[in-house]
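S.K.: Model the following, please.
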Amino acid sequence: MAKETKETESKRTNGRINPYWFYLFFVFFIFITYFFNASQSTKEIGWLEFDEAMLRQGDVAKIIVVNKEFAEIYIKKDRLSLERHKDLTSRVGFSELSPHYKIQLGSVQSFEDKLTKAQEGFLPEDKIDVRYVTRTSWSNILSWLFPIFLLVLFWMFILRRMGGGQGGGASLFNFGKSTAKLMGQDSKSKTTFEDVAGLKEAKIEVMEIVDFLKNPDHYTKLGAKIPKGVMFVGPPGTGKTLMAKAVAGEAKVPFFSLSGSEFVEMFVGVGASRVRDLFKKAKEKAPSIIFIDEIDAVGRSRNKVNVFQSNDERENTLNQLLAELDGFGENTGVIVLAATNRPDVLDKALLRPGRFDRHIYLELPNKEERKEIFKVHLRPIKKADDIEIELLASLTPGFSGADIANICNEAALIAARKKKDLVEKVDFIEARDRVVGGLERRSRILSSKEKKIIAYHEAGHAVASWYLKNVDSLMKVSIIPRGKSLGAAWYLPEEHQLITKAQFMDQMCALLGGRAAEDVVYNEISTGALDDLEKVTKQAYGMVAYYGLDKEIGPMSFYDSTGRDERFLGKPYGENMAKLIDKEVQDLIFTMYEKTKGLLREHRAELEKLAQLLLEKEVAEREDLERIMGKRDQAPQSV
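M.R.: Got it, this is the predicted structure:
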């Protein structure tokens, strides 16, 4: 019975008449009315025809002057059958009771004078009866009503569009209403905590809030209070929104979800009004949960630095949000979840305890967490027996949950494109290369000289990284253009929580291997090392100015974790220190470059063999690298 009731309500909702059909019907009615009036309009004649063909012939029964604008002529019934009135009686919709002819009057006084003069010599019983009436017709009403109606219809359409496409609720008087989507028992989220992998600590804290809503007495008997707000902070794709969806699926309470940008509107006061309306609805359904995604759209800092780019409407919305979270008004039973990947721009008053009591940081997953995430996303995929989750987790360091989901989907697409029945390991490897490096561009035409330079460039990276002990293990080298790059070297990186100075220096040498190989082989350099030089320069500045790894600068760091210095044009150090930093960075890069060139000269034979292999096969696998350069004696060292 309950199911039938839901289906009936759904049909009623789906069968609701769109108001635009009413507007269309009204316009159609107006046009039909005009057409009908046009078809029923009387024939218009002049004074001469009226005088000679009707008045002098004794055909006129009466004359009615309407609004002193025109005169309606009525013909006697026995004269309508005459030949001269045949065109009148043959018209569609002809009636003996309606006016038969019409004369436009320039002046009523002139018409009366002409009529009196024309009836001179008429017997009193033959003179025409003239009456005067004031009449309001539909055509007159519609003539001024129709333009107004079109103007109102146009503005209603514009306002509905500006209201964010909210259907019937986005009328002129609903701008201040909240646009949050309500998830209740009828529209429950299908995501649960089982779908959230690799976030054990974060899940524990969030599950505690869900448990508080289900069993409040267990906590309140000890004097504990429910947290008012929880802030999810982390890089994009780490599962902030997914965690909120899981809360919506697990909690048996109303769940309001919306984006921070939905508070910001072009009309003054709309954002604050929507905040008030949102919390009013949440309090009415308490206990309840509100989720605000990308809260930095409305919660930006109000400090003096942003005075020239401040937005009064955004600040008013933020002030109202602060008051609702923890003001004089009671906020009992409403928990606010928020997510952002830019906590540095949020206002301090928004982050303090009492508003957001808990800050949950979601970091990029480690190897074990990536294995759990792969298991979740591999559930719906028909995979072959050669799939090794351990290998997939090792090949994806620094990948977020969203990146892993993308790799699984790309692998399935690649297998389907090849008409396979199962997704194999090679499809996942290709999908990983596709996500990291971009799509292969075999159609890109390169000259033989350019291809040879690229081969030596990639061989230089491979040889340098192979003989440096603190560089990750090399898996594959390719000179097939992919994305924006003309070649690539694929590594199997290990995860480090700390990086030593020796590791930094070996990584810089591996990055400079391509340019050094061009210099050693051709005694000339090209523009192909742009990306490598950018990474090397950033690493060098990080070592010198941030991590305190330079002897001359010493244990000093000019890193700003708050991000405030970025808003100023100046640097947090003087001109002399800036010169010293630049000099140390330049010396460090030149030293690493000369070290790399020396290493490639020492192993010039291996460099030549690998370059020739790349020119022949375009791709060198791990087995090819071991055959040319031997087994790697020292594996990368972890800290």
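S.K.: all contacts plus neighbour counts: C-alpha atoms, from now on.
M.R.: Fine.
S.K.: Okay, Glu372 and Gly198: tell me how far apart.
M.R.: 6 Å (C-alpha to C-alpha, to the nearest Å).
S.K.: Could you do Glu584 as well?
M.R.: Using C-alpha to C-alpha, Glu584 is found at 41 Å from Gly198.
S.K.: So if I had to pick from those two, which one is more boxed in?
M.R.: Between Glu584 and Gly198, Gly198 has the larger neighbour count (other C-alpha atoms under 10 Å), namely 25 against 20.
S.K.: Contacts only, for the more buried one.
M.R.: Neighbour list for Gly198: Pro365, Glu368, Glu369, Arg370, Glu372, Ile373 [criterion: C-alpha atoms under 8 Å, 6 or more residues apart in numbering].
S.K.: ChimeraX command to pick out the buried ones of those residues?
M.R.: Remark: buried members of these, expressed as a ChimeraX selection using 16 or more other C-alpha atoms under 10 Å:
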select :365,369,370,372,373
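S.K.: Could you also give me the structure for this second sequence? I'd like to compare it with the first:
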Amino acid sequence: MADKNKNTVPKKPKFNPYWIYGGIIIFFIALQIFGSGSGSADKTSPSQFFEYLRDGDVEKVDIVNEITAKVYLTKEAQEKEIHKNSKPTSIFPSTTRLPNYSFQFGDLALFQESINEINKELGKDKAVQVTFSIESNPWGELLFSLLPFVLLIGVWIFIMRRMSSGGGGGAGGQIFNIGKSKAKLFDENSQVKTTFKDVAGLEGAKEEVQEIVDFLKNPEKYTNLGGKIPKGALLVGPPGTGKTLLAKAVAGEAKVPFFSLSGSDFVEMFVGVGASRVRDLFKQAKEKSPAIIFIDEIDAIGRARGKNAMSGSNDERENTLNQLLTEMDGFGTNTNVIVLAATNRADILDKALMRAGRFDRQIHVDLPNLTERREIFEVHLKPLKKAKGLDVDFLSKQTPGFSGADIANLCNEAALIAARKNKKEVEKQDFLDAVDRIVGGLEKRSTIFSEEEKNLIAYHEAGHATTSWFLEHADPFVKVTIVPRGRSLGAAWYLPEEAHTTRTEKYLDEICMTMGGRAAEKLMFDKISTGAISDLQSVTKKAKAMVMIYGLNEKVGNITYYDPTGDNGFVKPYSEKTAELIDAEIKNIIETQYQRAISILSEKKDLLIVLAERLREREVLFREDLEEILGKRPFDNIEKPSEKLQDVKEEEEE
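M.R.: Next comes the predicted model:
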């Protein structure tokens, strides 16, 4: 019972030094308001005062500071009914007589003249005495004279307290937190629910990252054998492949403090702030060891030094990078702090950052293959109300080159399309429409074409389809349409094969297929149009890659001018004579394939006309329609090397 009473005793408020400051301020304000000790007198007007003066009620008038008149009544006047409320009051006791009335007047000379005239009327016996006085408030004057110094001292004390306490938190302390790390801490109080089970595909990357998590959980397992825990791992891959998601899974699995921030969080307009934030980040991580630091988009501060002659912000970024290099290299092997970083621009990172001892491992997170896309689809299809029997294998085959983020967007778009059509579940066609929406853009059926334009577009797209049908190395045809999407007036869709290498023949067939649209225009109308702009951009890029990057041109030879680091800058790594040869070979490749496309379409002109007319009628044609018009594709029965390799793998597995 006694313990219970002890707990219920109210705690005394803690003493706060700010109470003293507040008391001093209140004291000065009280002196300013009440320091004169004059009390309060009833207000009156000059006209009423002159009436009281003529009636003989006024004993004395005191003019203060030449602007205020204080009126003192006679004893007889104070007993009158009209003056009953004029008795003066005072908060503080006073030994001097207080005025009954007070008012302010305008011109002093005019006021005195009016009093003198009334005094003449009253006579010498009843004349009112007029006195002059000056009043001042020394405490108030002292307060206003000291106020600027008090404010300066108060601001100085506030700044010193904030700086000595490390800045504190909240919006008011942001200016003092500018050198502090902006990393978001995930620990036992803010658990991350993402685990490796939520990361579909990326088997190789997950395996390496899981080993890092195991390092932190069981360090003795590796250090007992003389091994050292790696200091850093760099996740490298195209955008949307799941680098950040993988880091979230590490945060969810490791069960250790996880500091997450972006490379741009180190960048600031103030000199030295980036380096200060790096120091503070690693200081916090060491204090909470074992811990993980994750820096997303590290290329914001990790760009190779000395690549740009510009100064200013570039120097500040280099200072930040130098501090990061120092902090990473300064770790002992037993601190149990690992740095994870992610970037899609590993080619521009500084070599000192990439060396062993800083980022010991580079984990490549590539675009998902067929099997991995199937796993990613299964993850993102779970929340959808999909139709029964939906073929996930078909969807994964229809999305080559899609990243994990693209597949997530595809599933969402399919659900939105199904909802727009008032469906109860998401069907296969909704996913195909979503692929078209993402790759080609939104349909624009409201666009109005003239008959001449529609005819031209139909022959252009039929030229693409016909040319690709009779080329061995062209990608398999899916469909062709003259319905405008995005910026294109029509499109021919193909399903590219997944291959890690590309032969010269495939490049040439793809260029020929792309030039088939313009070739059809030239063949049928003997004129060309501006509708082939995207085709020309595509073939120029491919021909340039053949000549300058991959060494697939005989005259230029086995040489590449590709520079991923950008060391060359604006300087060409070849002579003017070589530049002329490169230009000539690029043009020769494109023109040769253009003439080849015209030759193919000339042989199949009758089929081209039938296909174009059918396309004008239906607007969209699929592979089955082309087989009906052009016959079975002559190269479908040829077994390709990739298929042979797949058969060998299946036999080995059996």
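S.K.: Can you tell me which of the contacts of Gly198 of structure 1 end up in strands?
M.R.: Judged by DSSP state E, those include no members of strands.
S.K.: among the contacts of Gly198 of structure 1, which two are most distant?
M.R.: Largest separation among the contacts of Gly198 of structure 1 by C-alpha to C-alpha: Pro365 and Glu372, giving 9.7 Å.
S.K.: pretty sure Asn553 of structure 2 is in contact with Ala543, am I right?
M.R.: No. In this structure Asn553 of structure 2 lies outside contact range of Ala543 using C-alpha atoms under 8 Å: 9.4 Å.
S.K.: residue farthest from the centroid of structure 2?
M.R.: Asp125 (90.7 Å; C-alpha atoms, centre = their mean).
S.K.: At which residues are the strands of the stretch 401-550 of structure 2 located?
M.R.: With DSSP state E, counting those that start in this stretch, the ranges of strands along the stretch 401-550 of structure 2 come out as 477-481, 491-494.
S.K.: which one of these lies closest to Ile115 of structure 2?
M.R.: strand 491-494 (103.9 Å).
S.K.: what range in structure 1 does the closest one sit on?
M.R.: Here strand 491-494 of structure 2 aligns to structure 1 at residues 488-491, judged by TM-score structural alignment.
S.K.: sorry, back to before: how about the secondary structure of the residue farthest from the centre of structure 2?
M.R.: coil (DSSP: H, G, I helix; E, B strand; the rest coil).
S.K.: before we move on, what about the one 5 residues further on?
M.R.: Under the three-state scheme (three-state DSSP), the conformation of Val130 of structure 2 reads as strand.
S.K.: Look up the closest residue to it, ignoring the ones flanking it.
M.R.: The shortest distance from Val130 of structure 2 to any non-neighbouring residue, by C-alpha to C-alpha, 6 or more residues apart in numbering, is to Val61 (4.9 Å).
S.K.: How about Leu362 of structure 1?
M.R.: That would be Gly234: by C-alpha to C-alpha, 6+ apart, it lies 4.8 Å from Leu362 of structure 1.
S.K.: which ones are touching Leu422 of structure 1?
M.R.: Leu422 of structure 1 neighbours (C-alpha under 8 Å, 6+ apart): Lys382, Lys383, Ala384, Ala415.
S.K.: of these, which stay in contact in structure 2?
M.R.: Retained in structure 2 (both residues aligned by TM-score structural alignment, their matches' C-alpha atoms under 8 Å) from those: Lys382, Lys383, Ala384, Ala415.
S.K.: Helices - which of those residues land there?
M.R.: Within those, residues falling in helices by DSSP state H are Ala415.
S.K.: Just the buried ones among the kept ones among the contacts of Leu422 of structure 1, please.
M.R.: Lys383, Ala415.
S.K.: What segments of structure 1 are strands?
M.R.: Secondary structure of structure 1 by DSSP E: the strands cover 43-44, 60-66, 70-75, 101-104, 129-133, 181-183, 229-233, 255-259, 288-293, 334-340, 358-361, 473-478, 488-492, 619-620.
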